[in-house]
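[1] Below are the sequence and a predicted model for it; my questions follow.
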Amino acid sequence: QDPFLHLTGPSRAIVCEEPVHVEIKLKVKAGTESEDIALMTRVWYYSGKVSCTLYTPVVGGLCTMVLSSEELHESVQATIVGIRLRVPEETPSLFKNGGRVVCFSLPRKGRPRKGRLPNSTHPLFRQVVLQDGAMTSCSKGYLNLSRHVVSVKLCGTLEVVIHANSQSGAIKGEVSIKAQKCNITQDVCHLGDSELEITVAWSRLVQDKLWISMEGSEEV
């Protein structure tokens, strides 16, 4: 079975000019919330002193959980607005055995050649899972993703890798999307004989609380 717990957030990029506290709660769901069994409650403190960190808390003395993070300097926020099959009718057959959509940021200089993307265990290239397992779509062919927002180095690229499971094995498609300061870009990922259109909205990050307050006062 898949050993990973997949995050559905955050809903925006985290700016860590100040220390960040991540609260971790792991429960076994029961009939009602009051009957849930708490396995672990931890608070992880990130000060931004290192670019890549691993935090390994023990879950109820039964197992361990590894939480990894990476700090991207001079980054922008990429919102995956949608991934759509250009022929919507192909969705049920293409992803009937499930699939996987992941992405990660790469520096533009020294990128690996196509088909040679770095392994997800490499400390500098953490894969962000957008969807894994059952793949469903709406009537217009857009895939339902569990996560939409990632951070990308401004001088780099957003790498999107899509897998579709089949009885004969998984097929994979990948596309490199150049980071932008703003605007919306569209790229095509070829998955076997199918084409998926990927739409990404780019935006700069809010730098500090003072900037927010100043912008808010001007709008009022």
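    Yep, it's here. Everything numeric here is computed off the predicted structure, so don't read it as measured data.
[2] From here on, just use CA atoms for contacts and neighbour counts.
    Will do.
[3] And the contacts of stretch 174-181?
    76, 152-162, 187-191, 202-204 (CA atoms under 8 Å, 6 or more residues apart in numbering).
[4] If you could redo that for stretch 198-207, that was the one I meant.
    Around stretch 198-207, the neighbours that count as contacts under CA under 8 Å, 6+ apart are 13, 15, 17, 75-84, 179-189, 212.
[5] thinking again about what came up before, drop anything exposed from the contacts of stretch 174-181.
    76, 152-162, 188-189, 191, 202-203 (16 or more other CA atoms under 10 Å).
[6] For the helix or strand that contains V129, name the packing helices and strands.
    Element membership of V129 [criterion: DSSP states H and E] is strand 128-133. Under the contact definition 3 or more CA pairs under 8 Å, 6 or more residues apart in numbering; DSSP states H and E, strand 128-133 sits against strand 99-107.
[7] now the strand it packs on: how far from the chain's centre is it?
    7 Å (CA atoms, centre = their mean, to the nearest Å).
[8] Same question for stretch 130-147.
    Put simply, stretch 130-147 sits 14 Å off its chain's centre (CA atoms, centre = their mean).
[9] here comes the other one, which I'd like you to weigh against the first:
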Amino acid sequence: MDRGEIMPSLGKFQGRERELVCALSHHREILRRETTFLRKEVTSRGLATISRRVDYVKCRSEGIRAPPHIVHGLSQLSGQRMDLRFSDLLEVSLPYLVSNRDEALDFILHDLENMCYRIKSFATILKEFSIAIPLEKIQLFLLMARSFLRISDAISYGRSNQSSYEEHRMGWTSSWGSGIDKCGGFDDITTLSPMLFTHCTPRIFPYGSAVGTVLQIYSFKIVDLKGDLNWPLYVYGVVAARDTVDCNRNLLFCRSRANCQELNEHNPFLCLTGPSRAILADNSVSFEVELKIKYGSKSQDIVLFSSVASYHSSYHTALFPSGVCSAELSLGKLARAVQATILSVCVVEGPWPFKYGARIACSLSAAETNDPLSREVVLLDIHGEEKMPDNDHFHLSRNVVSVELQGTLRVAIQAYTPSCAIAQQSHVNFPAKYCQTSIGECLFGNSKVKIIIAWSLLVKERLDLMLDGYLA
């Protein structure tokens, strides 16, 4: 009797008996699946014949073990002291330590498939029967997941990032760089305005306008410096997103060698200036990273990253490994979103309260987003009297953020003291709109600050704008 025959008959069982039958059904399904996996292992490892099984047993009896340098290397790759956690486990022989690397990886991936299924099955049973699990075991699972991710990054970097990036460039050029598609060159940036539909009359919108799923970009952080690389780093280059709206680059960061940014261990974040419009995430989004470190003469500069990553899921971090360090792009996905452009933040009454610097950031409440972290989009963060504007208006580093249509955008303003502490702060909430502008004011000590925001729907495809006459 298979599971399909067991489950319909549960009606005659009550309470504890019903739970027992369900548990047995789950257990039988796991046994059936594991039997199938065992058959696959026998076939994949060439153990179908007696002679091959004899060779296999002989090989194991000779005690093939992971060499000490491999064990040490894996603990280094994990970034955690896993040896302390697993020191009490029995040493396991590795029958897939073979000369053929592809074959070895196939065996490892096969074993990982088994493990993933077992963990998923176990998690399903725990959830269904509300069985508690110790917190330290959950932390151990998390530690292992992070370790697998780091090892995967290290293996993937075994291929040349430069070669992979060049393949991406050539693939884009052949697919989108022709005159017929009118996407221009690989380095061309998007020219679509984030305020394209701001002027529209409410409830009367052009065909090419829409609400949609977008990516909110929060930060780009340099981590895990390796080898002889030390802080500070003088970084320049390009970080860009590329969606399917026009297939051109949407710059997140762009600095020349002469205008490089200094990063240190206390502030390892790039000062982002984009995106210049909302990043549509209905389809896959590519992130391209070309960064270098200014080091002596130009010929001595060090390549930090020359890589590309595709985002097409709900992860909150895109990882970029390299031979000298790693990077984390923090982001979130918003559904049914519009785009907001912060046009102006200025002091309209009273004295200037930002003598020693200011921080201006936008945020969405966690209840109104698919991002449980509810992080901030920093529009400006400057310290020191000499960096402040010589008029009543702030020159923001970033201007464009995305907001879910039924959500609220909070613009928070903080003033610094000479020691970089927060002297005072205030905020204004703006309910999202399809179009037009919003004006808000807040008191800041004895002063008044005014904020102006332009709202606009998204562009789904550039060709739609051409049909509507927005583009030639």
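    Thanks, I have it. Because the structure is a prediction, the values reported are computed rather than measured.
[10] hang on, isn't A134 of the first structure packed against V101?
    No: with contact defined as CA atoms under 8 Å, A134 of the first structure and V101 do not form a contacting pair (11.0 Å).
[11] Neighbour count for the two, which is higher?
    V101 (25 against 13; other CA atoms under 10 Å).
[12] tell me, the longest helix out of those in the second structure lands on which residues of the first structure?
    Across the second structure, the longest stretch assigned as helix under DSSP state H is helix 15-44. The counterpart of helix 15-44 of the second structure in the first structure, using TM-score structural alignment, is absent.
[13] I figured V129 of the first structure hits L5, correct?
    No: using CA under 8 Å as the test, V129 of the first structure is too far from L5 to be in contact (9.8 Å).
[14] Neighbour count for the two, which is higher?
    Per other CA under 10 Å, whichever of V129 of the first structure and L5 has more neighbours is V129, with 22 against 10.
[15] Neighbours of the closest residue to that one other than its chain neighbours, how many?
    Nearest non-adjacent residue to V129 of the first structure, counting by CA to CA, 6 or more residues apart in numbering: V102, 4.4 Å away. V102 of the first structure: 19 surrounding residues under other CA under 10 Å.
[16] I figured V102 of the first structure hits V161, correct?
    Yes: using CA under 8 Å, V102 of the first structure makes contact with V161 at a distance of 5.4 Å.
[17] In the first structure, what residue spans correspond to helices?
    In the first structure, the segments counted as helices under DSSP H are 91-94, 209-219.
[18] show me what contacts the residue nearest the centre of the first structure?
    With distances taken as CA atoms, centre = their mean, V128 lies nearest the centre of the first structure, 3.4 Å away. Applying CA under 8 Å, 6+ apart, we find V128 of the first structure in contact with V102, C103, F104, V150.
[19] mind redoing it with 6 Å?
    By CA atoms under 6 Å, 6 or more residues apart in numbering, V128 of the first structure lies in contact with V102, C103, F104.
[20] To which residue of the second structure is it aligned?
    When the second structure is aligned by TM-score structural alignment, V128 of the first structure is paired with V377.
[21] hmm, back to that, now the strand holding V129 of the first structure and strand 99-107, what's the angle there?
    Relative orientation of strand 128-133 of the first structure versus strand 99-107 (axes from the mean of the first three to the mean of the last three CA atoms, to 10 degrees): 170 degrees.
[22] Strand 128-133 of the first structure vs the second structure, mean deviation?
    Following the fit onto the second structure, the mean deviation recorded for strand 128-133 of the first structure is 0.9 Å by mean CA distance after the TM-score superposition for the first structure.
[23] Centre of the chain to that strand, how far?
    Remark: strand 128-133 of the first structure is offset 7 Å from the chain centroid, using CA atoms, centre = their mean.
[24] what about E5 of the second structure, which helix or strand?
    helix 3-6.
[25] pull the longest strand from the second structure.
    strand 326-349 (DSSP state E).
[26] by contact count, what packs against that one?
    If contacts are counted by 3 or more CA pairs under 6 Å, 6 or more residues apart in numbering; DSSP states H and E, strand 326-349 of the second structure sits against strand 212-223, strand 317-321, strand 400-404, strand 447-456.
[27] ok, and what's touching the longest one?
    Think strand 212-223 of the second structure. For strand 212-223 of the second structure, contacts defined as CA under 6 Å, 6+ apart pick out 268-270, 279-282, 326-337, 377.
[28] And the residues you listed, which of them are buried?
    Buried members of the contacts of strand 212-223 of the second structure, counted by 16+ other CA under 10 Å: 268-270, 279-282, 326-337, 377.
[29] If anything else comes up later, I'll come back, but that's it for now.
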